[in-house]
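Participant: Sharing a sequence plus its predicted fold:
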Amino acid sequence: MGIKKLVFLLLSFCCSTISLAVQRDSISIDPRWNYWHVDAIAPNGNWTFVYQIYPNNLNHNKAYAVHTDTKQKVEVTAIGLTQFTNNDFLIGKKELETVEVNLTSEKQNSLGVLKQQDWIEDNQTLCYITEQNELVLKKYSKKGSQIIWCKKGISKYHLNPAKTRLLYQKEGNTILFQLDLKTLEEKQLVDITETLPYQLEWNSQENAIALSLKEKDILYIDAKKGVSRFIELPKANASISEVQISFFTNDDFYISYRIDHATKDPTKDYLDIWNGNDRQLKYKVLEKKEGDLKAFIYNQSTDKLKELPRSYKYEYLNIGIPNYLLVYDPLELQDYSQVFENVRYRILDLKTMQEKGDLATAVNFQSLYNKAPNGKFLLYPNKDIWEVYDFESHKRTIIPHTDTRSTPFWTEDSKSIFYQDGQNILAYNLENQQTKAITNFKEKNRFRFVNTIRKPNSTFVVSNNPFIFSSHIEDYKTSYYSLFKNKITKLVDSSENKLNTQYLNNGVSKDRKTVVWTEENYNLPQTVKVYRNEKVSTLLEPEVPTELYSWRKQKVIHYKDKFGVDLSGILWYPKDYNSIKKYPMVTWIYERLGYLRSEFKIPSLFNQSGFNRALKNDEGYFVFMPDTYVSEEGPGLSAVECVTKGIEVITAMEPSIDKTKLGLIGTSFGGYETSFILGNSKLFAAGISGAGIHDLINFTYEYNYNLRIPNWYRVEGPQQDLRETFDKNPSKYYNNSPIHFAQNFETPMLLWTGLKDYNVHWEQTRHMYIALQRYKKSVIALFYKNAGHSLSVNNEQKDLTIKVLDWFNYYLIEKKETEWINKGVNYNTY
């Protein structure tokens, strides 16, 4: 119930205050289009919270609580940030008020505008502060709900992560109190001499805290024993900032902060220096704060601070294991060959203050390392492998995990590690170093694990609860499974329907015995399914009138390019298709697109890239989506090969496609591919390129203000994948740059970008426009003043979508009355 859900609510209920069903004269989108979105499930699985979204008329959006057994549907529209209780209540936000809904009687009751609130699942209790500064605990049980504790004069509280302890102060008083949420026992802890800060750190057992006071001293409180002590930091002549505290598992803790410099370099007001050996180009966008870096270890047994040497080249990472820190130079290996630099981490023994050698060199190590639940082992990536380090024996074990796209995790006993190899889930036993297959699948698979337990820097599964995961095989079929006591149960059989796994976490009950999700296909609207009582049933049928989509037809083709690489393409048929007629076709490209074959698309004018496949079908177009990939020849030349071969195959199979009326469109990398193809092919009668790279050489040597590094890594690596530097193969760069073929264009081109696009800088689009304009090609460029790499505002999205429709209608079905195009492409008028 965090930011993601709040954003969803705002988008669903607040973004639009007018009906969007009425469009320009030639476009009228049926307002009945809608889809289901599963947002939450009760911990006991009895209820699920579902949105009914009308994307073309947001004012019609609805929300329901649906009983997973009886299918009773209670409308709770405009209530968000929801939480189910075990006694069939729903608690949520309705505008600014918190409301509770009795789902049995369907009655709503307002608790008013609450200043702070938290749901305590284990106790079935709502904790909140009223506008009158009253701290209240309200318990929900079979008898209903009742206030079990309250205290007046409280304006703020703090819960520990497990929600078993509550800290608060009375108004006008700096004494800190603790309330045990299980026993409701109240205890006075200490006078902290100031109001309770929002940021404080709990130890791993969650019975002690450390907080930084305004005076920049540290206060340690043992909340279990009720004792505390102030820890005085060395006095500084300047202000202290960025105070960070983190515990070891033995309750020692690490403290770091910066002493800000009082003076700054006066040249910075008028001069920015970029040195050739600069490893900190990220600070050309994010200003680096100067100061002296300080670090300390606080030892509980001696009640003393021990200062550590710290600098911008010698930093520490507290992994929580007593007597050890990791040390590293953040920029030692910075070479701008990737978004995040490799970092070399070494082990520092705090007893001897001696380094014990390298632990690992990795990218994103700090977000990937995984401490065992028992606190003795560390699981982490080291270059291209995964390892476990034992901090007692100082031995390391290589894990036979080779799938770089997935992250292994622990069992709760810290004895085994779960991982996947691209085909099966396996468990590696640390004690006997044996691998055991958990699944026995014969095809390549991608897995998504649902109910792993996530704690700070520790992810694991609990054996006394079923473990839910999904499996995706290469032909885009999905299944759901449950693992419990070494037994695999298939919840949902392999389906060509799209099973919405993106939000599967939202649809799994706490006991893992109930799972709710949506299924869809290109000709099947979202259906809400439920697994309960060991069987699957339909919870909510689609509420889209069948006449809106029953005509839909699709064809999937498979073919090879000249290198023998397997490719596929998807063809969607136009509405009211008649096999004896000829129809124009628009091709959309962006890498491999086979996963879209089972998506139920709703026609809409609100699209981030201006293109909506269902809308084009409704307008009488075939839509084709072929795969592309990057071969040794480079991204542009391979795109020509992939798309040309796909067009040849699909037009031979479907004679109703008018080969003289073909359009091509793409955005971002697809925009680059579109631009290149149109300069090297005469297949297409119209093209649209959005937010694309047009000059690879220029792009290579740009500084990327979005990623805060030079762009050359992107061209040599991830997506463009030229695989070598410009000096090694300049012709490959020239031969794959669209702008070098501007003079060859015969296809009218519509370009668009956002003037706040710093991912692919908007100047790339203007350069291509200038090149095409120089050779008097048919070109119009759209520059959206407040947009970035994609369009996010309704009026921009609607404008671009209509212009995309106009462009293809103008050139593919000869609707030549469109004034903005007529004015823009005739070089004989101005």
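Facilitator: Sure thing, it's come through. Numbering: from 1, shown residues only.
Participant: use CA for all of it now, contacts and neighbours both
Facilitator: Will do.
Participant: ranges for the strands of the stretch 651-800 of the chain?
Facilitator: For the stretch 651-800 of the chain, applying DSSP state E, counting those that start in this stretch gives strands covering 657-667, 686-690, 703-704, 709-710, 749-754, 779-784.
Participant: and the comparison structure, right after this:
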Amino acid sequence: MMRNAFKLIMLLTGFLLISAQQQVDTVDHWRAKFAHLSDFVYRSKNANWIGIRKLSKQHGDSVYVINTKSHTQTVYRIGNSQLTFLNEEGVLGKQGQKVIFLNLHTGKTSHFDNVIDVYTLEQHNRYGLLFNDHHLRVYDTFGKQLLEIPNVSNLTATDSKNTIYASKLYDGKSEIVETTGSQQKVLYQTINKIRKMSLSDSGKQLSIIETTQNNDQDRLVIFQAGNFQKKILELNIPKNAVVNFSTLKDGTSYLISARVAVETKKEPLVDVWYGNDPYVNEHFKMSSKRNFWIWHPKRNELQNIPVPESIEVGSINNDRYFLTYFPRRGYNFLTSEPELNAAQIYDLQLNSYTDIGDIKLAKRIGKEWPLLLNHSVYTSSDGKWFLASQDGIKWSLYHSDGRKVTVIEKKGLEQPVFSAKSDHIYFESSNGLWDFNIRLKKLTALDIGTGKLTKIKNYTLQIDGYTAISFLPTEKLLAEIYDRDENVISYQLFQYGNRYEIIPATKNRIDKLIYDPSMTSLYTVEENYNLPPALFSYDKQAKKTLLFDGDIKDNGAKKIKQEIYNYHAAGKNLSGILFYPANFDPKKIYPMIVRIYDMQRHLSNSYLSPNKIFPEGMQIRTLLERGYFVFLPDTTVGEKGPGLSALECVHNALDAVQNNPSIDQKKIGLCGQSYGGYKTNFIATHSDRFAAYISGAGISDFIGNFYSYSINWNKPLYFASNTFYQMGTNPADDKERYLKNNPILSVEKVNAPILLWAGRKDGNVPYTQTMEFYIGLRRYKKDVVALFYQNGDHSFPDGTPEQIDLSKKVLDWFDYFLLGKDDIAWIDKQIEKDAE
């Protein structure tokens, strides 16, 4: 039915079908037949049109544009493009340097080659294209060229509403021209080179930075955008400074900062690391010069903020009061980012400071990680209030001048969001939504999501370093309510004290939620373990309608059987997801593969696409087809520490499924990658319940990792012990617990074959951690094979040679030890009795 409704227009070609004859591996051939929709979507301004990508190995990826309001189901296919909507009139699709414009009313298309970038002019229903020949050309929605500007550099900006700004060379000078598409006007001319051009967040001001002949200074020039006015501000800044604009009070004023990074010598003879250096190889964050100004565009007033050179200035969305602090003062590296110690509020009018003390990072609970860190300071949209935490547990409310109003005496309040009028503060939590009335200083439960993880979906968050403006743009509040025990999600709309259920509780996974500005229509991308992703709509009465499923048929997914097992471990109630083998026969017994990481209950409704690859090469759907049970148990961290807690969790999970007569208890494999790799390493040194192991990119020396340096994170890994591994201590003060949770100290106890793998370019967990475990296993004559991928990082993207090779070896390893396929040469080489 839906196929007949498609108005498919082939706009880009060039994708080759991969024939069966070209396939060497039958698993790859089987996987290539499956397609699914991505959870990444595009939407037009009023959500009348939604673009979504269909992923297909066999036929190539394609993007479809769906009319959400049409009763005749209008769908266009627009190649494999990145989309940019032009109101509800058209859409630009860009793939490489090819661009297509699709008129959404007529269905007609215009094609362009050699395009560097695209720009929309919403108020004029026009679009601009910058070509390789450095010509900027502007077109209407029918593809008619309206204007052409030559000699344009790559420095081009647009407010997306009515003006494009472009830098060009003319007669040996740099020019800034502006155009609405019908005419062009020279806005500015200079003999200097323009090194940067950008619009403010509000789109009201255009700034350019010129490289002058002066060895000490460059020049910042600001124009009022969109109305052909002359420059309104000219300011000398330090040479090579990075300039940042922090919008205050919706663009009524700006905090301007100019920072010059500390110069470091390239490839010095010796890289000196000092024991008292708080930056620890993060010197790109250091500044040799800092300058701050407050600027009022309406009266064109610029005022210097005279703080000492060592102090950093942050916005609290106020043009009189500012957050000041010493960068990284007292950083103990136990948190992922430095906390704001000895923070102050600076009063520009009185040139005075108010101490607000040490500000801690507040914790946040997610679906998987139990500890995620928020920003330090949250401000209201009117700049009158800000929130901070002095203990990382409770929030304190402050006036913008730094005077503390009150401490909100409740634990577990997470992401704060100010109301549109800045008279209330809403808090997310794992126990529903909470409302703090600022005038009454009263906290009240909203009776939304009680007992469940509840988040606000429609708030605006404007991040600026350690501070963030967090507010609702309207009086409407859209709440997501998630039941972690049942893995069920729903959505409610809260307005003027009333609440409405707009998406009833569903066991489907909602990976994407889209809504129009009025929030009267909602659209979701939903899936389940036996349901491929599809696009749905919900109306005011919460009626659900299928909009688009990509004509994807997966009859095999409908037959997948799943069970949820509950158990208790590490002081918590946990769950495990058991998937049954394809074509399950209750008269037979099957081997089982256990995959661990952290909390995994939320994966029970994830679509089991054959092309969805876990980083460790494990592919659940393929394993089910090959005759395995696959078990995904939760693991958490209790008082014993991460390793011992994982052991308890996995053993109790195995006990929970032990009475299933179809599981061969002697043929169970365990695997994990990264955090799961550490847990696999530890369990392998303490358990006798597994016949084979696979561990990828995991830590083997827990204490050594604590004292290691991460290239990816650009910092010592002290903090990982207190975030991911939740130790809350250090080895010096807690030696016994660190020793008991260290896999390498019990490496001689591994009693089943283990496959190790790592990427030599892993900047997160050094491959030497895997090498150390391999050396230990070899020392005690254990059956081990280690795979070191020369170009591999921490995880391997799908389709890379590393991922393809690893996926095949993962199947080989489990087939060899759990299915008895003992004719695999690369494994035979290790298992042969006379092997050295």
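Facilitator: Cool, the structure landed. These numbers come from a predicted model, not from an experiment.
Participant: thinking again about what came up before, now, of the strands of the stretch 651-800 of structure 1, which is deepest in the fold?
Facilitator: Each of the strands of the stretch 651-800 of structure 1 was scored by mean neighbour count; the highest is strand 686-690, a mean of 27, by mean count of other C-alpha atoms under 10 Å.
Participant: what angle do that one and strand 779-784 make?
Facilitator: 30 degrees (axes from the mean of the first three to the mean of the last three C-alpha atoms, to 10 degrees).
Participant: tell me, strand 686-690 of structure 1 lands on which residues of structure 2?
Facilitator: Mapping strand 686-690 of structure 1 onto structure 2 (TM-score structural alignment) gives residues 692-696.
Participant: average offset between that stretch and structure 1?
Facilitator: Stretch 692-696 of structure 2, aligned to structure 1 and superposed, deviates on average by 0.8 Å (mean C-alpha distance after the TM-score superposition for structure 1).
Participant: centre of the chain versus that stretch, how much separation?
Facilitator: Counting by C-alpha atoms, centre = their mean, to the nearest Å, stretch 692-696 of structure 2 is centred 27 Å from the centre of its parent chain.
Participant: Show me where the stretch 701-836 of structure 2 has its helices.
Facilitator: Along the stretch 701-836 of structure 2, the segments classed as helices by DSSP state H, counting those that start in this stretch run 702-706, 718-722, 735-740, 767-779, 801-818, 825-831.
Participant: Figure out which of those helices is closest to Gly14 of structure 2.
Facilitator: Between Gly14 of structure 2 and the helices of the stretch 701-836 of structure 2, the tightest spacing by C-alpha to C-alpha is seen for helix 801-818, at 22.9 Å.
Participant: For Ser38 of structure 2, which of the helices of the stretch 701-836 of structure 2 is the nearest?
Facilitator: Smallest distance to Ser38 of structure 2 across the helices of the stretch 701-836 of structure 2 (C-alpha to C-alpha): 20.0 Å, for helix 801-818.
Participant: Return the residues in contact with the nearest residue to Lys71 of structure 1 once chain neighbours are set aside.
Facilitator: Nearest non-adjacent residue to Lys71 of structure 1, counting by C-alpha to C-alpha, 6 or more residues apart in numbering: Leu539, 6.3 Å away. By C-alpha atoms under 8 Å, 6 or more residues apart in numbering, the contact set of Leu539 of structure 1 is 68, 71, 527-530.
Participant: The same query, at a cut-off of 10 Å, please.
Facilitator: Leu539 of structure 1 sits next to 48, 66-73, 516-518, 527-531 when contact means C-alpha atoms under 10 Å, 6 or more residues apart in numbering.
Participant: which secondary structure element contains it?
Facilitator: Following DSSP states H and E, one finds Leu539 of structure 1 within strand 535-540.
Participant: what comes up buried for that strand?
Facilitator: Neighbour-count burial for strand 535-540 of structure 1 flags 536, 538-540 (criterion: 16 or more other C-alpha atoms under 10 Å).
Participant: so stretch 745-753 of structure 1 matches what in structure 2?
Facilitator: Per the alignment by TM-score structural alignment, stretch 745-753 of structure 1 matches residues 750-758 in structure 2.
Participant: Endpoint to endpoint, that stretch covers what distance?
Facilitator: Length of stretch 750-758 of structure 2, first residue to last, C-alpha to C-alpha, to the nearest Å: 19 Å.
Participant: related to what we said a few turns ago, need the buried residues of strand 535-540 of structure 1 in CSV with distance to Asp329 of structure 1, can you?
Facilitator: As requested, the buried residues of strand 535-540 of structure 1 are exported to CSV (distance: C-alpha to C-alpha, whole Å):
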residue, distance to Asp329 of structure 1
Val536, 53
Thr538, 55
Leu539, 55
Leu540, 55
